[in-house]
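[1] Have a look; sequence and predicted model below, questions after that.
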Amino acid sequence: MRRSLEGAFREFAEARAGQLFRSACLLTSGDTHLAEDLVQETLGRMYVVWGRRTTRLSNPAAYAQTVLIRSFLAHQRRRSAGERPSDELPEATAAGPGDATLRLTLLDALRQLPPKDRAVVVLRYWEDRSIEETADVLHLSSAAVRTRSTRALARLREQLGGSISEFAAH
């Protein structure tokens, strides 16, 4: 029984680690080291509850995303969360294929958002979650999610201005 649970968890972790890492990179504005830490923390917490037959694990992928978001927000509340060893983002090769300039511009714009607003943007527009699902994950009301989403998108538009269309045209 124990081996089958561990095997099932291993399969789950291998299948979801990439998606969790991509979401964590967006949340951390490209800080791949912190993103890796958040994914490991998420998978560690998932392992602890994996064997339990709870309703939370009826959809383990959604639960893992919730754990990731909450881990990120907890990290942001810590006093040392604002410390950064460098202003430079990792090389574009770490980000993977695609337009590096556009990625860096978007990550920089996301970095300027407060952590909860960034979490709302990632959940709503990257993870394609509904307002209600986002509210549940962040322990907010639906109205608060709508308000944060509207404000965050307005800030992103203000920061990016017309420059985003310049990058997207390439």
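    Now that the structure is in, tell me what you want to look at. Numbers count the residues shown, from 1 in each chain.
[2] make it CA atoms for all contacts and neighbour counts henceforth
    Fine.
[3] Excluding its own residues, what touches stretch 40-49? List them.
    For stretch 40-49, contacts defined as Cα atoms under 8 Å, 6 or more residues apart in numbering pick out Phe9, Ala13, Ala64, Val67, Leu68, Ser71.
[4] same deal with stretch 29-39?
    Under Cα under 8 Å, 6+ apart, the answer for stretch 29-39 is 17, 20-21, 24-25, 27-28, 68, 71-72, 89-90, 107-108, 110-111.
[5] let's bring in a second model and compare:
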Amino acid sequence: MERADEDDFHAYVSGRLERWRRTAYLLCQDWHTADDLVSITVTKLFRNWRKVRTADNRDAYAQRVLSRTWLDESRRASRREWTQSEPVEVGWSVPDRIVDRESLARLLKALGPKQRAVLVLRFYLDYSVEETADILRISAGTVKSQSARGLETLRAAAVSPGN
């Protein structure tokens, strides 16, 4: 890669890392995994920078890479979640805002990877149905049905006891 391309790459990536990290967290619900997803995404973008820099919409291209990386990683057996049998006791109270954030995270975690990806792209990143379909390489109808099912699941889980 030539120096000018490398500088262009670094300028592009440095301005977007935090947004990608927050998006990755919404997808996977774990900061360490989110960092891994962003690292993999940046590596893929670097390897294909000549193609990326000439893309009509670099941000959509990068979002596609991040979303596809998440979906690929979520299918791997080695990434399955392990839980403790006993909850950890804490000696301090948690502010309501954090509890609400944790409730939302718990609700999102209940969704399948594809539904979660669709909802994050549509409602957190504010992509259109068509843009979301293009990023995830699925049909617009699938985006609509996954959105509807995901939102219905979130609504049902939000009103159930314990949430």
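    That came through fine. Only a predicted model underlies this, so the values are computations on that prediction, with no experimental measurement involved.
[6] Most neighbours among the contacts of stretch 40-49 of structure 1, please name it.
    Among the contacts of stretch 40-49 of structure 1, the one with the most neighbours (other Cα atoms under 10 Å) is Leu68, at 26 neighbours.
[7] State the helix or strand in which that one lies.
    helix 60-77 (DSSP states H and E).
[8] average gap between that helix and structure 2?
    On superposition with structure 2, the mean distance recorded for helix 60-77 of structure 1 (mean Cα distance after the TM-score superposition for structure 1) is 0.7 Å.
[9] start and end residues in structure 2 for that helix, please.
    Under TM-score structural alignment, helix 60-77 of structure 1 corresponds to residues 58-75 of structure 2.
[10] From the contacts of stretch 29-39 of structure 1, pick the one nearest Arg124 of structure 1.
    Nearest to Arg124 of structure 1 among the contacts of stretch 29-39 of structure 1 is Leu27, at 12.3 Å by Cα to Cα.
[11] now the top helix by length along structure 2: which residue numbers in structure 1?
    Criterion DSSP state H: the longest helix present in structure 2 is helix 140-159. Here helix 140-159 of structure 2 aligns to structure 1 at residues 142-161, judged by TM-score structural alignment.
[12] Which residues are in contact with the nearest residue to Leu154 of structure 2 once chain neighbours are set aside?
    Closest residue to Leu154 of structure 2 apart from its sequence neighbours, by Cα to Cα, 6 or more residues apart in numbering: Leu107 at 6.1 Å. Residues in contact with Leu107 of structure 2 (Cα under 8 Å, 6+ apart) are Leu154, Ala157, Ala158.
[13] Determine the number of other residues adjacent to Val49 of structure 1.
    Using other Cα under 10 Å, Val49 of structure 1 has 12 neighbouring residues.
[14] next one: Gln112 of structure 1
    Gln112 of structure 1 has 15 nearby residues by other Cα under 10 Å.
[15] quick one: contacts for Leu20 of structure 1?
    Contacts of Leu20 of structure 1 (Cα under 8 Å, 6+ apart): Val39, Ala64, Gln65, Leu68.
[16] Sticking with it, tell me its helix or strand.
    Short version, using DSSP H and E: Leu20 of structure 1 is in helix 2-27.
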